[in-house]
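Novice: Have a look; sequence and predicted model below, questions after that.
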Amino acid sequence: MKNMLKLSAVAIIAALGSAAQAAELPADLTWVSNMEEPLFASPEAKFGGTLRTHMASFPQTLRSVGPDSNSGLRHHFMDGVPKLAGRHPNTGKWIPQLAQEWAFGDDNQTVYFKLDPSARWSDGEKVTADDYLFMLKYYRSKDIISPWYNDFFTNKIEDVVKLDDYTIAVKSVAKMTNDELMVQINLPSNGLQPRPEHFFKPKKDENNDGIDDNFVRRYNFKSEPTTGPYFMDKVKKGKSVTFKHVGEDWWGYSNRYYQNRYNVEKVRYTVIRDSDIARKHFEKGNLDTFGLVLPSLWHEKANTKPYQDGYIHKFWGYNQVVQGAGGLWINTAQPLLDDRYVRAGVTYATDFDGMIANVLRGDYARKPHGMGFGHGGYDRSDNKAPAFEPEVAAEYFAKAGFNKIGPDGIRVNAGGERLSFAITYGYQPHTPRIAYLKEQAKKAGLELTLNLVDGSSAFKYVLEKKHDLAFINMGGGEIPAYWEYLHSVNAKPQTNNHTNFRSPEMDKLIDSYNKEFDLEKKQALSHQIQKVVSDEFLIVPGYMVPYTREGYWRWLKYPTPAMTKQTSSLFSVVDLATFWIDEEDKKATLSAMKKGKTFEPVTVIDDNYKL
């Protein structure tokens, strides 16, 4: 049930600046809060304890924007902290986060938000409308060296207007439905996130934009305050980072949807570069949880003595999270790969289906399109990933001039160039998958070499556009984003246009898509964009994993049911974070281990949201 209030337009107009006045405000506004949706956390949750986990490499920056921030800990400072509102993970309705309620203008561009006056930054400062005004300057500044954010907050967000200390109006450049406006404003990775002006005070500001001219260098390893429950407490460069809870008096707990969540007091990430070594640390009790998504881990290696003795439990939970773009991104700016026939050949010579069946035990599913899956009407109904057909690949390669087979079985052209490309990837356990693609590609006369680049450095390598083929899956929102991946202005380093694709036709489609208000027309444009991606062979559609699988020591607890439709990771403090640590159970378990006492093995399967 929606909670609704009326606010006279006279009061709003008196407080609004000129930009919002131009929106022709209605006589009254209907304020919505949706405060009666079902809860998904458990009242049995307990506060306290330290979650011990790991990461494969130390982040190259602590900044949430700018160079290298995508591969760092941005999710702690941006993606996983409160927005103005968020989707309920099961019903999909918008529920309060930093805003207590919101209302829509009749112009289909403006949304009004009443901020929660109890909201605080992790350093204790109040969150006010001024932080949103500063946010606009921050994201539009060239000093942050982040073209994507510069564009989004210039060409998507027209203005943010302060009505009073705790009321703002946000105006979109394009007209949208109410739901689309809320999606654009509250996107996890790039939604309107207040920025703490008191923290980002510039020392040097020759541009007079309120942002330090040396922003990137100055804040490279400075931990910024957040509105979330955790702040970065300790940093041991190259070794570990520790986040600490603000405390049980965190402002968010006044919101019923945040109660009984974010229950652990600390989270310690230890750098363990080798996954097998990390798994051994986990099985010794040095880490509390370990991901078991890899088929080899779940089916083979998660059966050691700690599992058999019931000290470690296994969990497999299905979700309905939107699948982002991904697979093999083909860098069209590299020699030979600028030829559509070569890209077509690479596509038909890549055996993802065989990889899923033979290497991944059939656990994963194939993405029907390189731009992802789960966007409803935005996805073409006829999207289907190209099958592995080496004969078809050979025909395309021959059209590109590679019509001879060399002594090593790899195709060559008249100039003696071999048909050889490197696949860049950043996770050592993926090596068998890439190796499978390599062996299968030989059947079409294509050589694929393996370019393993350590951890976060792999994404940096791809951002700098050094790759031939990039084995990457990106996150995705419910409304597909195309500008960052496919627009010509982003065919340059430090952007997400991993294919380096340039096309006036595509640019026109994307620009029209971004401006279109009519839902049917917008979805039709989305279909056209996806068709160009397919026709130009830009991304070989990869696989998707619509579930989480995790091993955990038996002192970790979670609600029943554990999963929601949007739970991507059960034991993460930047996801829904409904789990907790039972310290008494931990003491009892450790005591039992010393005495040789065992428990029944436990494997939990939560398939409530299996598609």
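Specialist: Here it is on my side, so go on. Numbers count the residues shown, from 1 in each chain.

Novice: alpha carbons only for contacts and neighbour counts from here, please
Specialist: Noted.

Novice: quick one: the helices in the stretch 501-611 of the chain?
Specialist: 504-515, 519-535, 583-595 (DSSP state H, counting those that start in this stretch).

Novice: I meant to write the stretch 201-350 of the chain there.
Specialist: Using DSSP H, counting those that start in this stretch, helices in the stretch 201-350 of the chain cover 215-218, 275-283, 295-296, 305-308, 340-348.

Novice: thinking again about what came up before, any chance of the helices of the stretch 501-611 of the chain in JSON lines, with mean neighbour count and distance to residue 546 too?
Specialist: What follows is the helices of the stretch 501-611 of the chain, written out as JSON lines (neighbours: other Cα atoms under 10 Å; distance: least, Cα to Cα, whole Å):
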{"stretch": "helix 504-515", "mean neighbour count": "17", "distance to residue 546": "28"}
{"stretch": "helix 519-535", "mean neighbour count": "18", "distance to residue 546": "22"}
{"stretch": "helix 583-595", "mean neighbour count": "13", "distance to residue 546": "31"}
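
Novice: could the ones you listed be laid out in a markdown table, adding distance to residue 557?
Specialist: Output for these, formatted as a markdown table (distance: least, Cα to Cα, whole Å):
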| stretch | distance to residue 557 |
| --- | --- |
| helix 504-515 | 43 |
| helix 519-535 | 42 |
| helix 583-595 | 10 |
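
Novice: nearest to residue 444, of those helices?
Specialist: Minimum separation from residue 444 across the helices of the stretch 501-611 of the chain (Cα to Cα) falls at helix 519-535, 20.2 Å.

Novice: Mind listing residues that contact that closest one?
Specialist: Helix 519-535 is contacted by residues 177, 369-371, 377-380, 480, 506, 509-510, 512-513, 516, 539 when judged by Cα atoms under 8 Å, 6 or more residues apart in numbering.

Novice: from these, which is closest to residue 457?
Specialist: residue 539 (21.4 Å).

Novice: Near the closest one, how many other residues are there?
Specialist: For residue 539, the count of nearby residues is 27 (other Cα atoms under 10 Å).

Novice: One more to weigh against that first structure:
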Amino acid sequence: MNDNFQLRRHFFTPFGLILLLAGGVFFAACGGSSDATRDLSTLRIALRSEPPTLDWSLATDNVSFDVLTNLMEGLTQYNSDLEPVPAIAERWEFSDDKRTLTYFLRDDVFWTDGRPVTAHDFEYSWKRLLAPATAAEYAYFLFDVANAYEYNSGQIKDPDRVGVKALSDRVLEVRLKRPVIYFPSITTFMVTFPQREDVIARHGDRWTDPENLVTNGPFQLIEWQHEYKLVLRANENFYEGRAGVDRVVLYIVREATTELTLYETGELDMAELPPVAIPHYRGHSEYRTLPLLRGYYYGFNLEHPPFDDVRVRRALAHAIDRSRIPKILKGGELPTASWIPRGMFGYNPDIGPQFDPPRARQLLASAGFPGGAGFPKINVAYNTDPTNKLIAEFVQDQWQVHLNVTAELDSQEWKVFLNRLKVDTPPVFRLGWGADFPDPDNFMNLFTSTSGNNHLHWNNPRYDALIAQGAAEQDSVERQAIYDEAQEILTVTDTAIISLFGLTQNVLIKPHVRGLELNAMELLYLKHVTLASTPSGHEADEGISHVPLDPN
């Protein structure tokens, strides 16, 4: 999903760090007096942004997903090894030719208004996602379903021809265009969650308001004070049993210094660490770090001159020294010129344009801009966040120093930025991507010509064909070769994007938080979290589980 980077990494100014030190709330004061008397029935977490939407057919960002994944359940869910396991579907079966997948639903799953969840709710949700009128960016997620693309693109008008059908209240049949080995992972994701047709019809655009929203997950949304907080209450009738905490309060906290201060004074149970603070907390029992299946890239609008010239794009890619990024962000980021992240099948660090200033200058000259002469000022757009600003200023400096090219930075609020990507794509823009499921198709399918999340105005028929082939290929050697060729096209041959680095999670978690499992997909599953009296000694580490990345 699109990564609103401000939610995951925050720049912490030295001045802000000095203020915290002076205020006595640095780590020497960790676990202050308010921890000892805190309410152990309520989990409190900060969000860096208002969720753009809680309509899971339209949501594309990780802040919306963090909320929705605790309000809703789908057919499948991930276990601690990030493998799909039963959720609302108690089991599933593939046909012999692997082109039909049948899900068999539990009979004890209910919506918060008491109605049972049925296969018809899934059929309606999937067809709503695909309906052209919905204009869902994630519609492409289901394009492996028979006639899904044709319906979404308007080539066919009858939704009954789409290959998803409720055979009964408890049986959902999915017909695929081709064998798709990872499809049970797709059904863990929010856009495949069931929906109530009657609720949406009754309330229209207001169906996600707390007083109207009907959900089926471990928590229920009971309050949404915009730009302040969201309050979730445990669902007493959740099919897996009641959650371990009564309430979850998600505060909108836009400033990194404020979040860390609230954590240190016991007002939050978890906090994302800003880069400058990481060295001071590293090694403390409440500090957690984990590499993530998330990438950070700069994209081009290939319809905007001079970025319609591949030589210009290649020159800009060769002019960036990615090795300096971890020194700037201080969070253990992994510089990379390839796109599939480390820890995911298909990762190949040898692919991508490496730092080569002489080659960059040669390419720019061959495009008609020797020594940068005559090159227009580059507009670089990013969503407002100090860390994104740090990276933009770094890239700006690299292009100026190595190519004599000037970049103008354009910071925009997250919702405004997302809208501009759709209606007036900037010449150069920053985006991130976090895994929706742990398969390379999720990263590579992002840039196919039919992807609603492809903002590059780029398409390559060979690339599209390779991604389709890779989705069906079961031989690991052949599949690796397919993704190697596709990454070469994306990052080198066409240089449609400049991949910069892979992300790392750096957080503080209070010792009384139990059952919170950190994982490479940064899934925020709260249904198993409990709060206990603050433990002592080594017990502080027992409440947090870690799911490591594959070392490859």
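Specialist: Yes, it's here. Every value quoted in this text rests on a predicted model; they were computed, and no experiment measured them.

Novice: Work out the TM-score between the chains.
Specialist: The pair, once superposed, lands on a TM-score of 0.78 when counted by TM-score structural alignment, normalised by the length of the second structure; 492 aligned residues with a Cα RMSD of 3.6 Å.

Novice: Looking at the helices of the stretch 501-611 of the first structure, which is nearest to residue 323 of the first structure?
Specialist: Proximity to residue 323 of the first structure (Cα to Cα) singles out helix 519-535 among the helices of the stretch 501-611 of the first structure, at 14.8 Å.

Novice: Give me the angle between that closest one and helix 340-348.
Specialist: 90 degrees (axes from the mean of the first three to the mean of the last three Cα atoms, to 10 degrees).

Novice: Next, the angle helix 504-515 makes with helix 519-535 of the first structure.
Specialist: Using the same axes, to 10 degrees: helix 519-535 of the first structure against helix 504-515 is 150 degrees.

Novice: Report the distance from helix 519-535 of the first structure to the chain centre.
Specialist: Counting by Cα atoms, centre = their mean, to the nearest Å, helix 519-535 of the first structure is centred 22 Å from the centre of its parent chain.

Novice: Redo the helices of the stretch 201-350 of the first structure as TSV? Include mean neighbour count and distance to residue 201 of the first structure.
Specialist: Listed next are those as TSV, based on neighbours: other Cα under 10 Å; distance: least, Cα to Cα, whole Å:
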stretch	mean neighbour count	distance to residue 201 of the first structure
helix 215-218	16	10
helix 275-283	18	40
helix 295-296	15	48
helix 305-308	17	51
helix 340-348	25	48
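
Novice: Throw the ones you listed into CSV and include distance to residue 107 of the first structure, thanks.
Specialist: Formatted as CSV, the helices of the stretch 201-350 of the first structure follow (distance: least, Cα to Cα, whole Å):
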stretch, distance to residue 107 of the first structure
helix 215-218, 37
helix 275-283, 52
helix 295-296, 51
helix 305-308, 59
helix 340-348, 43
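
Novice: Indicate which one of those is closest to residue 458 of the first structure.
Specialist: So among the helices of the stretch 201-350 of the first structure, helix 275-283 is nearest, using Cα to Cα, at 16.2 Å.

Novice: List the contacts of the counterpart of residue 399 of the first structure in the second structure.
Specialist: Applying TM-score structural alignment, one finds that residue 399 of the first structure aligns to residue 366 in the second structure. Applying Cα under 8 Å, 6+ apart, we find residue 366 of the second structure in contact with residue 311.

Novice: and residue 366 of the second structure, how far is that from residue 311 of the second structure?
Specialist: 7 Å (Cα to Cα, to the nearest Å).

Novice: ok, now residue 97 of the second structure?
Specialist: Separation of residue 97 of the second structure from residue 311 of the second structure (Cα to Cα): 45 Å.

Novice: now residue 60 of the second structure
Specialist: For residue 60 of the second structure relative to residue 311 of the second structure (Cα to Cα), the value is 32 Å.

Novice: Which helix or strand contains the residue most central in space within the first structure?
Specialist: Centroid check for the first structure by Cα atoms, centre = their mean gives residue 475 as the closest residue, at 3.8 Å. Following DSSP states H and E, there is no helix or strand that holds residue 475 of the first structure.

Novice: where's the aligned partner of it in the second structure relative to residue 221 of the second structure, distance?
Specialist: Using TM-score structural alignment, the equivalent of residue 475 of the first structure in the second structure is residue 434. Relative to residue 221 of the second structure, residue 434 of the second structure is positioned 25 Å away (Cα to Cα).

Novice: likewise residue 322 of the second structure?
Specialist: For residue 322 of the second structure relative to residue 221 of the second structure (Cα to Cα), the value is 42 Å.

Novice: Compare the two and say which one has the larger neighbour count.
Specialist: residue 221 (25 against 20).

Novice: Break down the stretch 301-450 of the second structure into its strands, ranges please.
Specialist: For the stretch 301-450 of the second structure, the strands defined by DSSP state E, counting those that start in this stretch cover 334-335, 378-383, 407-412, 428-434.
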